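sequence and predicted structure are below.
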Amino acid sequence: MYNNFDEIEFDLQRLNLERQIAIEELKGLKQEVKEDLNPYNWLSTAISLIKKYGILYLIKKILK
């Protein structure tokens, strides 16, 4: 319950700022997702996986 209009205005300003902060956080998340879906990142991940499993495969072949 509000006792006067100043309290209402204060809450409205606070909620507006919280909304603006949430919008900016979403913009940052959008940029992160865009970078994660970049083909270069996929290629570098694939290369690192190939290296990892290639080395393990070679070790298995040597130990057999």
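Yep, it's here.

contacts and neighbour counts: CA atoms only from here.
Fine.

who touches the helix or strand containing I47?
Element membership of I47, judged by DSSP states H and E, is helix 39-63. If you take C-alpha atoms under 8 Å, 6 or more residues apart in numbering as the criterion, helix 39-63 is touched by E35, D36.

so how far is it from its chain's centroid?
The chain centroid and the centroid of helix 39-63 are separated by 25 Å under C-alpha atoms, centre = their mean, to the nearest Å.

structure two is appended below for comparative analysis:
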Amino acid sequence: MKKDYNSFDEIEYELKRLDLERQIAWEEMKALKIDVQEDLKPLNWVHTAINYTGKIGSLMFMKKLFK
């Protein structure tokens, strides 16, 4: 996208804005990296498996209870 600038102040403002957007995007990527690292830890997998097992077990118990 080509934009016409009328002064150097507009160019400087745009460069500062773009630099801040780049810094924000970089910080968001670092936060996502930490989130992915946390999600891939084996302890989290075990916790998730236990939760799903508990839910499935309770559903099977309710099914047997009402039969």
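In hand now; what should we look at? For clarity, every value in this text was computed on a predicted model and none was experimentally measured.

report the TM-score for the pair.
In this superposition the chains share a TM-score of 0.85, using TM-score structural alignment, normalised by the length of structure 1; 64 aligned residues with a C-alpha RMSD of 1.3 Å.

quick one: the helix holding I47 of structure 1 to structure 2 mean distance?
In this overlay with structure 2, the average offset of helix 39-63 of structure 1 from its partner residues is 1.5 Å by mean C-alpha distance after the TM-score superposition for structure 1.

what range does stretch 34-51 of structure 1 cover in structure 2?
Aligned using TM-score structural alignment, stretch 34-51 of structure 1 spans residues 37-54 in structure 2.

for structure 2, what's the longest helix?
helix 8-39 (DSSP state H).

sorry, back to before: tell me the angle the helix holding I47 of structure 1 makes with helix 5-36.
50 degrees (axes from the mean of the first three to the mean of the last three C-alpha atoms, to 10 degrees).

helix 39-63 of structure 1: which residues count as buried?
Buried residues in helix 39-63 of structure 1, counted by 16 or more other C-alpha atoms under 10 Å: none are found.

ok so, going back, how far does the longest helix of structure 2 sit from the chain's center?
For helix 8-39 of structure 2, the distance to the chain centre is 15 Å (C-alpha atoms, centre = their mean).

flag every buried residue along it.
Under 16+ other C-alpha under 10 Å, helix 8-39 of structure 2 has no buried positions.
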